[in-house]
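Visitor: Please find the sequence and the predicted model below.
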Amino acid sequence: MTHRRRRAGWAATGAAALLLTACGVGDGLMTAGRPGARYAETTPTPALSAAPPAQAPPSLTRARIDGAVAALDGVIRDAMTRTGVPGLSVAVVHNDRTLYLKGYGVRRVGDPRPVGPDTVFQLASVSKPLASTVVAGVVGAKTVTWDDPVAEHDPAFALKDPWVSGHVTLADLFAHRSGLPDHAGDLLEDLGYGRPYILRHLRHEPLTPFRASYAYTNFGLTAAAEAVAKARGVTWEELSAQMLYRPLGMKSTSSLFSAYAKAPDRAVLHVKADGRWEARYTRDPQAQSPAGGASSTARDMVAWMRLQLADGSFGGRTVIDPVALSQTHLPRIVSISPRAPFGEAGFYGLGWNVNYDALGRLRLNHSGGFDEGAATTVTLLPNEGLGIVVLTNGEPVGVPETVAEAFFDIAQHGRQTVDWLPLVGKVFAAMEQEGRSKIDYSRPPSDGRRAHPADAYTGTYDNPYYGPMRVTSTQGGGLVMRLGPKDMAFPLRHYDGDTFSYVTRGENAVGLSGVRFTVREEERASAVTVEHLNENSLGTFIRPR
C-alpha cells in the first residue's frame, strides 16, 4: 500500500519528461549504489566557492516573456473553467521585477468575496523550499552547517538504527535520503498526534539503505528543522519569521496555522464531491509546519522568489548567505529513475526538486497539495531570472502545474506545444487511486462467514507506534475502533469472519480499509491488524495477556 500524497513537486522539464515520470511526479523509492549495501559512502555537502557559480546567459528574450505573461489570463481562465477550481492567485517575477500579480475566483464557494494578490493560502509542501531558505540563513550565520548530525543539536532524535541516528545530517533529511520510508509519520498526524510524539516515534520506522534511497518524508524534514531551531534557542515558527518573513516584509506569511485561521482574507480548502466543489475540511498541519504548514500570499511569495533568484539578496542587501542558499539548489539524490536508457532522471536537492531542462538550464520546482483541499506550485529558472508561483484553494487536480507549465511553454516556444491540463490531470487522477485497498469492502461476500460475538473483540490493544486502541460495542451490537490522543471513533462494519472495514479519515484517507482480528481457540481476539496503518508492518495491535 502507498500513500496518495505524492505532491513533492513537478519535475517535468518538458512534455517528454512529464510522460516518462507520469507514475511518480517527483516521488518514489529509488535506490542506488552497490546492491545490498547497508549504507552509502559518506556524501558531504559539496564545497562551494565564496559566491554561487556563474550562470549561463539567458536564452529567453523579454518579448517572449512578455508574450507569456500576456497569455496567462487566458490560460488561467481556461483551467478554472475546465476544472471548476474555486480560487487561484498567481505571481510572476523576472529580473527582480514583478511582471504579474493577480487573483481569480472566490475564497469560498457560495461567498462572493474574491481572491486577490493578498489572499492567504495554505502552501502545503511549498513550505519545504521556504524552510530550506530559513535553514540556509542559519547556516550562513555559522550556527549550524548542512553537514551537522541532527543529533548534535537534538540529542533526543533517533531512528531505528543507532549508527544512522548518529550520522544522519540536516542535509540528509532535507533531501529525503535518511532511509525513512515514504511519508513516515503522516498517519500518526492523521490520528491527531502532535509533533513531539511523531518525531519521537520515527525510531520505530524500518529503514532502507542510508543515503542510497529516496523517500519523501514530511516528518524527516521537520525533525531537521526542529534541530536547527533548537540550535538557535527558538521555536521553528519564530525562527522562520526572524530569518525570512520579517526581513523580506512578508507580513501575511506565517508558519503558524493559527495565523492562517485568523487571517480575514484567506482562501478556505475545497474538495470535489459528486461533481461539485465544497468547503468540507479544515486542515491543521502544525505538526509538520516546516514541511507543510506555512501559509502565504502571492504578493509575499514574490519577495521570496526575488530573493531566490538574486542569490539571497533583497532590496540591495544580503538577507541569506549566497553560498548557504546555493547549496539548496544542488542535486543530492536521484528522486526519479530514468524510464528509458536515454531518459531523464529527476533529482531532489534541499527542499527543492532540482532538474535541468532540454537547454541545460537549472530548474527549481516544488508543488504542494492537501487532498483535503489545496494545491500549489512554484518554479524558478535562475538562469533566466524568472519564476512563477500558483496558489489554489482546491484539491490537487493539476491546475497549478498546468498554469506554470503553460507559461514556460509559451515563453520558450511562443505557444503551448501541448494541452497541459489533461496531461497533468491524468497524473493526479492516477495518484488519487494510490493506497486504496485491493479488496472492495463495500461488497461483503455472499457466502461470507459470521463474526464472533461482539465481546470477543472488545477491549484494549497495545501498539508501540500508534499507541493504544480501544474496541467498544454500541447498544445495537456494533463495534467501534478508537485511536489516537483524541479518542477518534471509527465505526466498524462486518465484512467476513473476523474481518471488518472502516472509513479512513484525514489527509491520507483512502476510502474503506480493512480491520482483521486474530481469534484463537479461546474465542477471544488476541490481536488486530489495521490494513491502512500497516504499510510498514507497524499496524498490528496486541491485547495484553
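Guide: On my side now, so go ahead. Predicted model, so just to flag it, every value in this text is computed and none were measured.
Visitor: C-alpha from now on. contacts and neighbour counts both.
Guide: OK.
Visitor: Would you confirm that residue 128 contacts residue 290?
Guide: Yes: with contact defined as CA atoms under 8 Å, residue 128 and residue 290 form a contacting pair (6.3 Å).
Visitor: for the stretch 201-350 of the chain, what spans make up the strands?
Guide: 213-214, 271-273, 276-278, 295-296, 313-314, 317-318, 333-336, 346-348 (DSSP state E, counting those that start in this stretch).
Visitor: looking at those strands, which is buried most?
Guide: Mean neighbour counts were compared across the strands of the stretch 201-350 of the chain using mean count of other CA atoms under 10 Å; the top stretch is strand 213-214, at a mean of 28.
Visitor: Next, the contact list for residue 223, please.
Guide: Going by CA atoms under 8 Å, 6 or more residues apart in numbering, residue 223 touches 150, 157, 173, 199.
Visitor: Count the neighbours of the spatially closest residue to the first one that is not a sequence neighbour for me.
Guide: In space, and not counting its chain neighbours, residue 150 is closest to residue 169: 5.2 Å by CA to CA, 6 or more residues apart in numbering. Here the number of neighbours of residue 169 (other CA atoms under 10 Å) works out to 24.
Visitor: Use this one as the comparison:
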Amino acid sequence: MPETVKTSGLRSISVSGRMRILSKTGIMNKGIIDATGSQNGGMEMTIKTTTETTATPLQNKLEGLDNFVTNQLEQWKGVGTAVAVIHKDQVIWSKGYGYRDLEKKLKVTSDTLFAIGSSTKTFTATAAAQLVDEGLLDWDQPVNSYLQDFQMFDPVTTDRLTMRDMLCHRSGLPRHEMVWYNSPRSREELVHSLRYLEPNHNFRSKWQYQNLMYMTAGYLIGHLKGTSWEQVVQDQLLTPLGMNSSLFTVQEMQEQADYALPYMDQEGQNVSIPFRVIDTIGPAGSINSNLKDMTAWLQLQVQRGKWQDKALVSTGQMAEIHRPQMISDSPFHSKELPISTYGLGWMIEPYRGHAMIHHGGAIDGFASQVAFLPDEQIGIVVLSNTNGSVIPYTVAFYIMDCVLGLEPKDWTSTLLKLMGQGEQEAEQPAQKQLEETLAKGEPQVEEETKPEKTSAVLPLDAPASTYTGIYQHPGYGELLVHETDQGLQTRFNNIDMPMQYVGKHTFSVSLVLFGLHMDFTFEVNEDQPVPAASVSAPLVPEANANPIVFTRI
C-alpha cells in the first residue's frame, strides 16, 4: 500500500467478528529481532544474534515494514500491534509496535500476549488431524457414533453430521451466537442445546460460519481422548512446540507480566474495555498467545506437520486440513482475491496468483491474522489490541506483496471504497456498513446498550405486568423481562437490554454486540387481561432464519 494514502483521520473499525481476508533464512543465522515501537514511529530494537547481523534477502524486502505498520496505527488509530514473519524454520521478523497498555505507556513486545480469537480454530482442526493419525477419529464418521446422546434439530443432520462437516461450516445452522455469548452454561450443556436450534439451510448445502460447531468439535476431541479439548491441545501441540506462553483463558493471561489490554474506539478515543470470557466456546476462539509462540505454530504449518525434524502431524492429514472443502463468502472479491474457500480450520484463497492459507480472529478488544504462503513457506502473524481492527489484515497483505515482489496494493482505500466511502471520509454509518459486511466471527460488546431514541415515548397498550416475567427457549435458555426505574428491561445471558415500546405489544431492543436494533413482540390475548404467553425475538439475523420464541414459565 503506498505510504502517501491520506487517511490519518480514520478511526479503528469495530468489526463484530472475523474479517475474512485471504488469508532457513534469518537475521544473524537463527537470530531473532525483538523490538518495540511507539505509536509515532520511534523504534526501540534489540537484536539477539548467535553469529552475525547481516540481513537476509527476505528481510531486505521488508525494509519498509516499520514505517508501514507505524502509519497503519496512525491511520486506523490503533493502540498496539505485534508482527512476525517466518521462512521455513526461521523467524526473520518479530516486532512490537504501539502500546499494550496505553494509559501506562507500556509498549508491545514479542512476548506480549493477545487474545487471538477465531485463529484458535486452526488449533482445533490440527488437533483433530492428530486424532485421525492415531486412529481415534475418522473425518467422515458421524458424530453420533462417538457421542451416543448427540442430536441436531433434524434427524438427517443428526445421523450424518461428521467432524469434517463441523470444521468446514456446512451444518446448515445459522450463527446462533446468542446461545453461547456470555452464557453461564457448560460446554456439555451447550452441545446438548444443539437439538433445539433450527437450521436456516439444508445440511451440506451452504457454507455458514458457525462457532457452536467448533465448540462441539473440541468437545468431541476431548471426549475421544478421555480429557478436555484444552488438555489435548496443551499436551499434543503447545508443549511439543514449546509454546509455553500460550493460555486458554483471559483470566490466566492477566496473571502474566506482559499482556495487552483490550481497547475499542468510543467517540474517537481508544478506551480500555473489559476482557471477554469465552471459556465455554473455547475451541472456537479462546487461545491467547504471542509472537514467539505463534511463529512456532506457523513453522509447523509451513513444514506440513513437522517440528524440529519430528512429525507432530502426518503430511497427509496436514494436506487434508489445508485442502478446500467448501466455497465460502468473501467481502473482498476482486481480481486480487477472485475466490474464497474454506478447508478444515483454515481459509484457502489465491492472493494475486499465489496460494494463501489463513485464518483471522476477533473478540472484544482484539484482532488477529495468521497466514502463510505454502509454496514459498512463508508465514505471517499480526496481533492487535484494538477492537475489530483491520490492521492485522492490511499489514499481512503488505508483507505478502513485499516478499512476493509485487507492487503493494492500497488496501486502506480499498476497504473504504468497498462501501462507497471516500478516502477522506470515516463517518460512522459507513463504518457500520463495513462492520456488517465483514462480520464473520465473535461478536463485540459494549458495556451499555441503548435503544435508538425516538421523538416520543409511546405509552404501553397493557399494564407492564403483562410483559414482565421469565420466558424460556429450550436451546437459548431463559429470558427475563422486568421493571426498572427507567422502564422495562430484558436480561439474557446476564446482558441487560433496555426496551422501548413502539406499539402493538412490540418493543425495540438494542443489542450492540451484533449492531442490531430488534423488535421483541409479545403474544398477548387482547380479550383477556392476562400475562403474555410468549415473546418472539429475532436473535438470528441471517436470511431465512426464524425468530426465537421464548415461552412464559
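Guide: Yes, it's here. No experiment lies behind these values; they were computed from the predicted model shown.
Visitor: TM-score for this pair?
Guide: Comparison of the two superposed chains (TM-score structural alignment, normalised by the length of structure 1) gives a TM-score of 0.81, and 481 aligned residues with a CA RMSD of 2.8 Å.
Visitor: To which residue of structure 2 is the residue nearest to residue 150 of structure 1 aligned?
Guide: Counting by TM-score structural alignment, residue 169 of structure 1 lines up with residue 162 in structure 2.
Visitor: Return the residues in contact with that match.
Guide: 139-143.
Visitor: All the helices of the stretch 101-250 of structure 2, in order from the start?
Guide: 121-134, 155-160, 163-167, 187-193, 211-225, 229-233, 250-253 (DSSP state H, counting those that start in this stretch).
Visitor: For the ones you listed, state which one has the densest average packing.
Guide: helix 163-167 comes out most buried of the helices of the stretch 101-250 of structure 2 by mean count of other CA under 10 Å, with a mean of 26.
Visitor: Report the mean deviation for that one after fitting onto structure 1.
Guide: For helix 163-167 of structure 2, the mean deviation from structure 1 after alignment is 0.7 Å (mean CA distance after the TM-score superposition for structure 1).
Visitor: Aligned to residue 188 of structure 2, what sits in structure 1?
Guide: Under the alignment (TM-score structural alignment), residue 188 of structure 2 maps onto residue 196.
Visitor: just to revisit the earlier point, between the helices of the stretch 101-250 of structure 2, which one is nearest to residue 536 of structure 2?
Guide: With CA to CA as the criterion, residue 536 of structure 2 lies closest to helix 187-193 of the helices of the stretch 101-250 of structure 2, at 18.6 Å.
Visitor: what's the average distance of the closest one to structure 1?
Guide: Looks like 1.9 Å for helix 187-193 of structure 2 (mean CA distance after the TM-score superposition for structure 1).
Visitor: Residues contacting that helix, please?
Guide: With CA under 8 Å, 6+ apart, helix 187-193 of structure 2 has contacts from 150-151, 179-180, 212, 215-216, 219, 280-281, 474-476.
Visitor: if we can go back for a sec, residue 176 of structure 1 versus the residue nearest to residue 150 of structure 1, what's the distance?
Guide: Using CA to CA, to the nearest Å, one gets 11 Å for the distance from residue 169 of structure 1 to residue 176 of structure 1.
Visitor: Likewise for residue 232 of structure 1?
Guide: Applying CA to CA to residue 232 of structure 1 and residue 176 of structure 1 gives a distance of 23 Å.
Visitor: and what of residue 455 of structure 1?
Guide: 45 Å.
Visitor: Look at those two and report which has more neighbours.
Guide: Neighbour tally, residue 455 of structure 1 and residue 176, criterion other CA under 10 Å: the higher count belongs to residue 176, 28 against 15.
Visitor: My read is that the more buried one contacts residue 221, right?
Guide: Yes: using CA under 8 Å, residue 176 of structure 1 is in contact with residue 221, at 7.3 Å.
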